[in-house]
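[1] below are the sequence and a predicted model for it; my questions follow.
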Amino acid sequence: MTYILDGIKVIELASYGAAPAVATILSDFGADVIKIEAPTGDDRHLSDGNGETEYYRLLNSRNKKGICLDLSKAAGKDVLHQLVRSSDVLLTNFLDREMEQFELEYETLRKTNPKLIYAHVSGYGRKGPDRDQRGFDMVGWWARTGILAAMRFLRGETAPPATGVGDHVTALALSSAVMMALYHREKTGEGNFVSTSLVASGCYANGVALQRAIAGYDCDAALGKATRIGSSLSNLYRTRDDESVVLIITNLKKEWSSLVKALGHKEWLKDPEFVDITDWHAYTPDLESRISSAIREYNLKDLCWRLNEYGLAYSAVERAGDVVCDAHLIENGVLVRTNSELPDYRWTVSNPIDIEGFEKRQPAEGPAIGEHSEQILKDFGFSDNNIRDLIVAGVIVQSR
């Protein structure tokens, strides 16, 4: 089978979420990804203390080869330089000072590999006073960008964010940058340095709210008073069986008739109070109460059937356990089978990109620490004697 990124060699020198997720997207489309880890493994191999499966690793290490390399040794740095010299893409989330320590700055590497695409992700960008601050999904993407503050209105306090959301949004941004750089290289023969940050990705994701703030709108004050998602018709409602559903109405004049019929209250169409329903602002308290009460008359299954029957935009508020059993998502390739026999990894979440005429690889388990160390070095032209010396010196580790 032919994949769109067949022949592209990627070096992943990164830990945690965003940069490894970029490599996962590229590997899904056929790129040959080499994951470099220290002898202790990257931070996502560490136990969470509860003895649970390393779910982050299962998701973001698929279809990669692994080499265990000690970069604290000069020979380890030399090996890495040789790998990068023959590769197309280097993905990293190391801080600039760390890249200088290992002599892996872009200007250094481009001298021996002018076609290299150097892709870098940071917490807060490469300029300014926070450039060297460590950044993670929850602080750089959620908290610093205003997104987390905007989540507090439903409960009156800040809700804990879902793990890895910002990492994966940032990964989509950087993967698009890598593809644009590869396109530029195809035209010019030149490599490039591309980058993004958790905070830049988060601000872009929260761009509508930030644009309102730029225009002088007091978003914080509005959130403090908010009791609904949007208008009284675009809101989160509770059903008779105490489930939640989000209903969105964008054109009241057009959708009012469908809404009242879906809710089983056609008499509202003749109610003189709503004769000019396009001016819904005048009726907000009563509308909100009526719609909420009407929705409370139905259980979730029946309500969803009725809303769907009348072509209204809605969704049940799904739990993760419901999402992974969603037949519609399976049919659309959002959830895919792996080739693994691990009970926790027989299914996984695909990346959200589809390209007509090109398949994605079936996900395979990610590598154990150092699982492919010897084979990788052989593929890059290292001799058996050279590899043996590196193992004896503790520069590389081959898992058994």
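    Thanks, I have it. Model, not experiment: these values are computed from the prediction. Numbers count the residues shown, from 1 in each chain.
[2] C-alpha only now, for contacts and for neighbours.
    Noted.
[3] which residues of the stretch 201-350 of the chain fall in strands?
    Taking DSSP state E, counting those that start in this stretch as the test, the strands found in the stretch 201-350 of the chain are 235-238, 244-248, 313-316, 335-337, 347-349.
[4] quick one: closest of the ones you listed to Thr278.
    Nearest of the strands of the stretch 201-350 of the chain to Thr278, taken as C-alpha to C-alpha: strand 244-248 at 15.7 Å.
[5] thinking in terms of the whole chain, how far from its middle is the closest one?
    24 Å (C-alpha atoms, centre = their mean, to the nearest Å).
[6] what's that strand packed up against?
    strand 235-238, strand 313-316 (3 or more C-alpha pairs under 8 Å, 6 or more residues apart in numbering; DSSP states H and E).
[7] need the winner for burial among those.
    The highest mean neighbour count among these, using mean count of other C-alpha atoms under 10 Å, belongs to strand 235-238: a mean of 20.
[8] can you tell me the element the residue nearest in space to the middle of the chain falls in?
    Closest residue to the average C-alpha location of the chain: His168 at 1.4 Å, with C-alpha atoms, centre = their mean. Per DSSP states H and E, His168 falls inside helix 165-188.
[9] ok, structure two:
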Amino acid sequence: MVKIGLGWRWNVAGIMQGVRILEVATWVAAPSAGAVMADWGAEVIKVENPEGGDAIRGFTSIEGFQGGDIWWQLLNRGKKSIALNLSTEEGQAVLHRLAAASDVLLTNLQIGLLDRFRLDYQTLHEVNPRLVYGLLTGYGYDGPDRHLPGYDYSAYWARSGIMEHVSEPGRPPRPARPGIGDNSTSMVIAAGLSAALFHRERTGEGQEVHFSLYHSAVWAIGMDVQAALSFGAEIPHTNPDRARNPLWNAYKTSDDLWFQMVMLQSDRFWPRFCEAIESPALQDDPRFDSHANREQHSEALVAIIKEVVATRPREEWEQRFKDFNLVGGRVQRVIETVSDPQALANGFFTETDRGDGSALPLVSSPVKFKQNPTSVQGPAPELGQNTEEVLMDVGAYEWEELERLKEQGVIPW
């Protein structure tokens, strides 16, 4: 590992070194996948509209929280940026020339724009038969809603049933956290493109790979969906006051924090649990001496556990669960997560140099290759920062050709 600026970078080849990815994508999910693969060592070339670039560049505030460029940096670190006017035939020709020298093209443009900009799979397959083509849509490539724009709040969180199922009955639906569906889907994209590249290495054949926010969410909530699919019924909403398994529930501690118990096999843990809460009489109480009986009298048992848990702070309950080999964990705030010793010990966070000598802290991508460790390759690029470099090195353009493209309004001056 070597020190580069204010960040550390492993001086071994990334697992995807030598893979070139053209990212014609905006906002969060697809760019997040590009960021992950850049961490893995791929060369990711982000293709942006010269007029403002990716919309996430201007997304600086969430719920009044002023974040500046932190979300742009999170999703686009380690990439190159070219500014290219794809509304022109000349711009489309430039992209085709770059695609001919690339391994992957990843896009989330709406289907109508793909046809208009000649970015459909068939066109690019003719340009480069070995190209892996990844397309992310909101709701899927086929069907009545194929043309709809989709963000994770609508296509992932709301449409899938997650939003309704994590909300309290009779209350307004619970909103999602920013990017929770997008960043989850990004790992699906990275996995799918990696599998397609593996297939290409064995067969020499390119591949068209489709992803959607909607399907990714249905997979995420798959246990609920499988119940509905198999039996035409839904798993009931969880009521914490009447949890069917009181040992699989969250309880408030004496310091006004929360502790989540997760003991699905409650008979296995029941004797030790009674010891841990210093209530040995409960163990043989006929209301609670089996899983079935605890389920039948769950409301009474939840009330008892609530009262007991409220006598100690969260930290003490964590320690007691460790001492008695029980399963549970603290309910943390995000501000606690960023200083959590367990997260720090496992490299959940990293930093790089912004390019001006100041440190840029970042969430690291969640796959750890032990022989080829991942690392952030640098900060996110300025709009069009690498246009001339990429067109000359990858597209084999001469300087005179670049001048002509500038005159035609294809790339900026």
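    Cool, got the structure. Keep in mind the model is a prediction, meaning the values are calculated, not measured.
[10] hang on, the earlier thing: in structure 2, what stretch matches the helix holding His168 of structure 1?
    Counting by TM-score structural alignment, helix 165-188 of structure 1 pairs with residues 180-203 of structure 2.
[11] for the aligned residue in structure 2 for Leu13 of structure 1, give me its contacts.
    Matched by TM-score structural alignment, Leu13 of structure 1 corresponds to Val24 in structure 2. The contact partners of Val24 of structure 2, by C-alpha atoms under 8 Å, 6 or more residues apart in numbering, come to Lys46, Val47, Glu48, Leu105, Leu106, Thr107, Asn108, Leu109.
[12] most neighbours among those, which one is it?
    Neighbour tally across the contacts of Val24 of structure 2 (other C-alpha atoms under 10 Å): the maximum, 28 neighbours, falls on Lys46.
[13] okay, and the helix or strand where that one lies goes to which residues in structure 1?
    Assigned by DSSP H and E, Lys46 of structure 2 belongs to strand 43-48. Here strand 43-48 of structure 2 aligns to structure 1 at residues 32-37, judged by TM-score structural alignment.
[14] how much does the matching stretch stray from structure 2?
    Following the fit onto structure 2, the mean deviation recorded for stretch 32-37 of structure 1 is 0.5 Å by mean C-alpha distance after the TM-score superposition for structure 1.
[15] contacts for that stretch next, please.
    Contacts to stretch 32-37 of structure 1, defined as C-alpha under 8 Å, 6+ apart, come from residues 6-14, 23, 26-27, 63-69, 369-370.
[16] how many neighbours does Ile189 of structure 2 have?
    Every residue meeting other C-alpha under 10 Å relative to Ile189 of structure 2 is counted, giving 28.
[17] mind listing what it touches?
    Ala30, Ala33, Gly134, Phe211.
[18] Glu382 of structure 2 now?
    Contacts of Glu382 of structure 2 (C-alpha under 8 Å, 6+ apart): Ser81.
[19] and what of Tyr283 of structure 1?
    By C-alpha under 8 Å, 6+ apart, the contact set of Tyr283 of structure 1 is Phe274.
[20] gap between it and Val275 of structure 1?
    Going from Tyr283 of structure 1 to Val275 of structure 1 by C-alpha to C-alpha, to the nearest Å gives 11 Å.
[21] just to revisit the earlier point, and the contacts of Ile189 of structure 2, which two are furthest apart?
    Ala33 and Phe211 (11.7 Å).
[22] quick one: which of the two has more around it?
    Ranked by neighbour count (other C-alpha under 10 Å), Ala33 of structure 2 and Phe211 place Ala33 first, with 27 against 22.
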